[in-house]
Structure formats: structure tokens, C-alpha cells
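J.: pasted the sequence and its predicted model underneath.
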Amino acid sequence: MRAMTYRGPYKLRVEEKDRPRVEHPNDAIVKVQLAAICGSDLHLYHGMMPDTRIGHTFGHEFIGVVDEVGPSVQNLAVGDRVMVPFNVFCGSCWFCARGLYSNCHNVNPNATAVGGIYGYSHTTGGYDGGQAEYVRVPFADVGPVKIPDWMHDEDAVLLTDAAATGYFGAQLGEIAEGDTVVVLGAGPVGLIAAQSSWLMGAGRVIVVDHLPHRLEKARTMAHAETLDYDELDDVVLELKKQTDFLGADVVIEAVGAEADGNALMHVTGTKLKLQGGSPVALNWAIDGVRKGGTVSVVGAYGPIPNAVKFGDAMNKGLTLRMNQTPVKRQWPRMFEHVRNGHLTPREMVTHRFPLEHIAEAYHVFSAKLDGCIKPLILPSAS
């Protein structure tokens, strides 16, 4: 098959690779119909995640058609059109039994924190991802869901991570009716977090970013107020001014480790493979929320500590909530919101690239060229 393969920082190729095979009775092989590039993929692209191995195929957002199933698979059949959550999970461990699919205990021998993730280095289990013509899907009876007939393919692929993560970010904020919610980051996750905040009762939603095309999308898609931090001397001071000098009730941090990487991160990340991520956005969240408020963190961070203002968080009595999104847990309610037009994931898709042009797609997305917000990848499987 043809698949995107990692050859080193900033170096991607589409190469011939062995077609995945059923390795366990519970596996399925999915022929990919549509995939996406996620902002967190850029950490891999820039060589700033530990244990990203040459030849690894990225991509944790994908949908497709079941091409083959193992002998134990009961819920799927060849020909079913499925959406696959980015989490690889067993469905039966202590954590899965409580809906914490992103913390599954049985799918990632390389870490005790996060479970398995498709296409996201060997720190998350080493599973090849969906930026390819075919992908192996373990635990096929518990992860994938058949795509409803009414659902648009581009909504479906975004529900496998970006949209679900934005919704989860708002959910973690425990928004009360009338709350002022600040969303840091107007990328795909932040846009859905802003839309979702209205659904959960927010009285005011403010989105902070610095790219004009993303701020415009926040205004038109999420009907949010916007702040351009490049135009402000002090983001936190402006947030205080906007909220009677109290601070926001809830801040959703949808930035995470800056995918570009600052100079220190390039030394510690690329050279030592110890990326933790810049704490700038997280500290804005801690400083910009009111005393007793809630900070929700769904931005992607690396595996080492950051210089976070934890003392300030403690002294302000903040509630900090965070996790990788347990995607499938969000789907039943999200499906209804999408069906009713209250969430519009595909509205943020700006670019579509064939698999053969994926190196260009990563460059355009990474450099934020041509107003790129969310790029999709179309494999040409035969």
C-alpha cells in the first residue's frame, strides 16, 4: 500500500509499505477513505516528540471501510463504513470500564499515563496511523462506530479527535449558566470548544489567537468575541479589563505545546527528545481565570514538566481539569448536536490534499500558509 512515512524532522515521504494484516483475532483492517492532519501531528513533524521512529506512519483522525476482520470480531463486517476514535483502548480494563478510554491500561507498554494513540510515536504504543491507504484497528469491537447514514464524511473524520476534543474541553470546564468562557487558541479544537461553550450555557465566549483568518473563523463559526494577542501588551490584563477585573469563570486551554517550538524547545526537544512544551498559554489561563474558577486543558503537551505557575493556581483556589479525550464517550451527545446543526465541524475544513501530496500538506499546515485551519487527506486506495 501507499503510506506517509516519517524520515526525520520535516522529512515525510509517501512510500510503498506492507499492507497491514490481522495480527489478533479482534483486529480489523480498514481501507481509509478520509484522514486529517492534526495540530498535534506537527510535534512529530518537527521531530519534537520522543521515540518517533523512522518509517512510522502518522494520522490519528481517519474514517474508512472495513476491508477485513479477525475471527473474534462480532460488531463489524466487511463493507461497514466506520469512524475510528484516535484512542486505542481495550474496553475492559479498570479505566475503560469507567469511560476513561484515553487512559486504557492494556494498550501502551511504553507509558503509565496515556493509553494508545494511532500514528503518534512509540510513546503512545507505536500503532501506525491512518495517513495511508489501509490501517490496522485493534479491539475492533470496542473502538470503531458505524457512520450514521445522515452524517457527512468530513464531520465524521473530525469527530474522531479535533471536534471531540473541543467538546471535551468545554465539558471539563463545568460551565454554569451565564459564565464567561475564554478559549485560548482558535485552531480546530478551540473553535469547537467555543461552539460547545454556548451549548453548555455560557453567557459570553472570548477566543484568543493572533492569526487573522482563525480569529475571523471564531467570529463567524463560533459567534465569539475575539482578542488578537499580537495587538496587546498584556493578554492577562486585557482579559481582566474585559471581566470587571475579576477574570473569566472558565478558561479552556486549546493550544498546548507550541508546535513551532521556541529556541529552548528545539534544543531540549530535537536534540534530547525531551519536549515538554512552552507554558505560556497555560500560565495565561491560570492568570486570566478568576479566583475559584476552572481551567480546562486539552492542548497537547509533552511528557516532561513545564514551568507552570502552580503556586498561583493553588493560591487562587483554581480547579484544573485535563486529559486526553475519551472520544467515544462524547459521541452519543455530539452526534445529536451535529445532526441538529449546533456543532458544525466541517465548517473549519480549509484544504484537501491527495495522499501523494502529504509533504506539501504538512508544510502548508505547519507554516500556516493560505489561511489553512484544517487540512484533510484523501488516500487513493485501489
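T.: Alright, I've got the coordinates.
J.: contacts and neighbour counts: CA atoms only from here.
T.: Fine.
J.: can you give the distance of the helix or strand hosting Gln171 from its chain's centre?
T.: If you go by DSSP states H and E, Gln171 is part of helix 162-172. In terms of Cα atoms, centre = their mean, to the nearest Å, the centre of helix 162-172 is found 9 Å from the chain centre.
J.: ok, residues contacting the helix or strand that that helix is followed by?
T.: Sequence order places strand 180-184 as the next helix or strand after helix 162-172, per DSSP H and E. Contacts of strand 180-184 with the rest of the structure, by Cα atoms under 8 Å, 6 or more residues apart in numbering, involve 175, 190, 193-194, 197, 202-209, 248-255, 281, 285.
J.: list the helices and strands the helix holding Gln171 packs on?
T.: helix 188-199, strand 248-253, strand 289-297, strand 319-322, helix 327-339 (3 or more Cα pairs under 8 Å, 6 or more residues apart in numbering; DSSP states H and E).
J.: turn those into a markdown table, columns for mean neighbour count and distance to Ile377.
T.: Listed next are the helices and strands packed on helix 162-172 as a markdown table, based on neighbours: other Cα atoms under 10 Å; distance: least, Cα to Cα, whole Å:
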| stretch | mean neighbour count | distance to Ile377 |
| --- | --- | --- |
| helix 188-199 | 28 | 16 |
| strand 248-253 | 30 | 27 |
| strand 289-297 | 24 | 27 |
| strand 319-322 | 16 | 29 |
| helix 327-339 | 17 | 21 |
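J.: okay, pairing it with this:
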Amino acid sequence: MRAMVYRGPYKIRVEEKDIPRIEHPNDAIVKVQLAAICGSDLHLYHGLMPDTRVGTTFGHEFIGVVHEVGSSVQNLTPGDRVMVPFNISCGSCYFCSRGLLSNCHNVNPNATAVGGIYGYSHTTGGYDGGQAEYVRVPFADVGPTVIPDWMDDEDAVLLTDAVATGYFGAQLGEIREGDTVAVFGAGPIGLIAAKTAWFMGAARVIVIDHLEYRLEKARTFAHAETVNFAELDDIVVHLKRTTDGLGADVAIDAVGAEADGNLLQHVTSAKLKLQGGSPVALNWAIDGVRKGGTISVMGAYGPIFSAVKFGDALNKGLTLRMNQAPVKRQWPRLFEHIRNGHLKPSEIVTHRIPLEHIAEGYHLFSAKLDGCIKPLIVPSAS
């Protein structure tokens, strides 16, 4: 098969790899119909995540058709059209049984925190991802779900991470009726978080970014107020001024490890790997939310030190809530929103790129060229 292969920071290519095989009776092999590049994939591409090994295939957002199933799989049959959550979960451990599907204890021997994730370095289990023609799906009776006949493929693939994560970010904010919600980052997850904050009773939604084309999408897709922080001396002061001096009730960090920061932050995070990422957006959230407010962290950070203003969060009495989204838990409600016409995820898709040109797709997305917000990858499997 053809698959995207990592060869080092900023170096990816499409190569021939063996089609994955059934390794356990609970496995399925899925022929990928549609995948996506996620902002989190860029952290790998830029070399920000530890133990990202040469030869790895990225991609944790994908849908496809079941090609083969192991002898113990009961819920799927070859030919089923399925969507696969980015979490790999056993469904029965202490954490899975409590709904913490992203913290499964049985799928990742290399960490005590996050569970397994497709195509996301060996810190998350070392599983190959779906930016390929075929992918192995462990615990096939737990994660994959047959796509409803009424759902479009492009909506379905976005539900495997971006939409579920953005919605989960708004949920973690514990938004109450009348709240002002500040969303840092107008990428796909920030856009979904801003859009769905209205569903939870927000009275104001403010999206902060520095790229005008993304802010325009926040206005048209999420119907949010927008702020270009590059045009301000101090984004925190601006937030205070627009909220009667108090700050936002809820702040959502939808940026993570690659927030634009000062030179020291860039060198210590991106170059020397001394931080798990630039904490600029998270620190702005801590400073920009009101005392007693809530911060939801959806942006991805590496599993090492980051210079977060924890003392300020403590002294302000803030609630910080965060996790990798337990994707499948979000699906029933999101299915309702999509079927009822309240949400159309594919509206944030800007590019559809053949697998053969995925290197160009990563460059386009990374360099923020051609108004790229969400690129999809189309494999060429026969």
C-alpha cells in the first residue's frame, strides 16, 4: 500500500509499506476512504513531540470501509463503512469503564497518562495512523462506529477528532447561561469550540487569533466576535476592557504547543525541547479570565515541563479542566446537532489533497498558505 512516512522534522514522503495484518483476534483492517491533517499532526511534523520515530505513519482522523476482521470481532463485518475515533480504547479497564476513553490503561505501555492514539508517536503507543491506504484498528468492537446513512463522509471524518474535541472543550468550560467565552485559536478545534459554546448558553463568544482569514471564518462559521492580537499591545488588557474590567467567564485554549510567543519561549520549546511547547495562549487564558473563572485546555502539549503561570491561576481561584477528548462519548449528541442542521462540520474544510501530494499538504497547512484551515487527505486505494 501507499502511506505517508515520517523521515524527520519537516520531512515526510509517500512510500510503499506492507498492508497491515490482523495481529489480534479483536483487530480489524480498514481501507481508508478519507483522512485529515490535524493541527496536532503539525506538532509531530515540526519535531515538537518526543519519540516520534522515523518510519511512522501519521493520521488520527480517518474513515473507511472494513476490509478484514479478526476472529473475535462481533460488531463489524467486511464492507461496513465506519468512522474511527482517534482514541484507541479497550472498553473495559478502570478508566474506560468510567468514560475516560482517552486514558485507557491497556493500550499504551509507554505512559501513565494518555492512552493510545493512532499515528501519534511512541509516547501514545506507537500505532500507525490513517494517512495511508489501509490501517489496523485494534479493539474493533469498541472504537469504530458504522456511519449513519444520512451522514456525509466529510462530516464523519471531522467527528473522529476535530469536532468532538472542540465540543468537548466547550463542555469542559462548564459554560453557563449568560457567560462570556474567550477562545484562543481559530483553527478547526477553536472554531468548533466557539460554534458549540452557543449551544451551551454563552451570551458572548470572542475568538482570538492573528490570521485574518481564520478570524473571518470564526465570524461566518461560529458567529463570534473576533480579535486580532497582533493589532493590540496587550490582549489581556483588551479582554478586561471589553468585560467591565473582570475578564471572560470561560477561556478555551485551542492552540497548545505552537502558540506564537517570544524568542526565549520559541527557543526553549521548539529548538531545545526544554518545554512541552510555548505556553503563551494558556498564560493569556489564565490572565484574561475573571477570578473564579474556568479554563479549558484543548491544545496539545508535550509531556514535559511548560512555564505555565500556575501561581496566578491558584491566586485567582481558577478551575483548570483538560484532557484528550473521549471522542465516542461525544458522538450521540453531535449526531443530533448535525442531523438537525445545527452544525455542519464540513464547512471548515478548505482543501482536499490526494495522498500522493501529502507533503505539499503538510507544507500548506503548516505555513498557513492559501487560506488553509482544514485539509482532508484522499487515499488512492483501488
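T.: Cool, got the structure. Since this is a predicted model, take the numbers as computed values, not measurements.
J.: can you redo the helices and strands packed on helix 162-172 of the first structure as TSV with distance to His24 of the first structure?
T.: Below are those laid out as TSV (distance: least, Cα to Cα, whole Å):
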stretch	distance to His24 of the first structure
helix 188-199	33
strand 248-253	38
strand 289-297	35
strand 319-322	33
helix 327-339	22
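J.: looking at the ones you listed, which is nearest to Asp128 of the first structure?
T.: Closest approach to Asp128 of the first structure among those is made by helix 327-339 (18.6 Å; Cα to Cα).
J.: which SSE is immediately downstream of that closest one?
T.: For helix 327-339 of the first structure, the following helix or strand on the C-terminal side (DSSP H and E) is strand 351-354.
J.: quick check: the gap between the closest residue in space to Met298 of the second structure that isn't next to it in sequence and Val54 of the second structure.
T.: Spatially, and ignoring its direct neighbours in sequence, Met298 of the second structure is nearest to Ala254 (5.0 Å; Cα to Cα, 6 or more residues apart in numbering). Separation of Ala254 of the second structure from Val54 of the second structure (Cα to Cα, to the nearest Å): 28 Å.
J.: same question, His210 of the second structure
T.: 33 Å.
J.: Ala254 and Val54 of the second structure: who's more crowded?
T.: Ala254 (30 against 14; other Cα atoms under 10 Å).
J.: ok, the more buried one - contacts?
T.: Ala254 of the second structure neighbours (Cα under 8 Å, 6+ apart): 166, 183-187, 189-190, 297-299.
J.: and Val378 of the second structure, what does it touch?
T.: 33-35, 352-355.
J.: need those in a markdown table with neighbour count and distance to Pro25 of the second structure, can you?
T.: What follows is the contacts of Val378 of the second structure, written out as a markdown table (neighbours: other Cα atoms under 10 Å; distance: Cα to Cα, whole Å):
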| residue | neighbour count | distance to Pro25 of the second structure |
| --- | --- | --- |
| Gln33 | 23 | 24 |
| Leu34 | 27 | 25 |
| Ala35 | 30 | 25 |
| Arg352 | 15 | 35 |
| Ile353 | 19 | 34 |
| Pro354 | 15 | 32 |
| Leu355 | 25 | 29 |
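J.: of those residues, which ones are shared with the first structure?
T.: Retained in the first structure: 33-35, 352-355, out of the contacts of Val378 of the second structure (criterion both residues aligned by TM-score structural alignment, their matches' Cα atoms under 8 Å).
J.: residue at max distance from the center of the first structure?
T.: Asp244 (32.7 Å; Cα atoms, centre = their mean).
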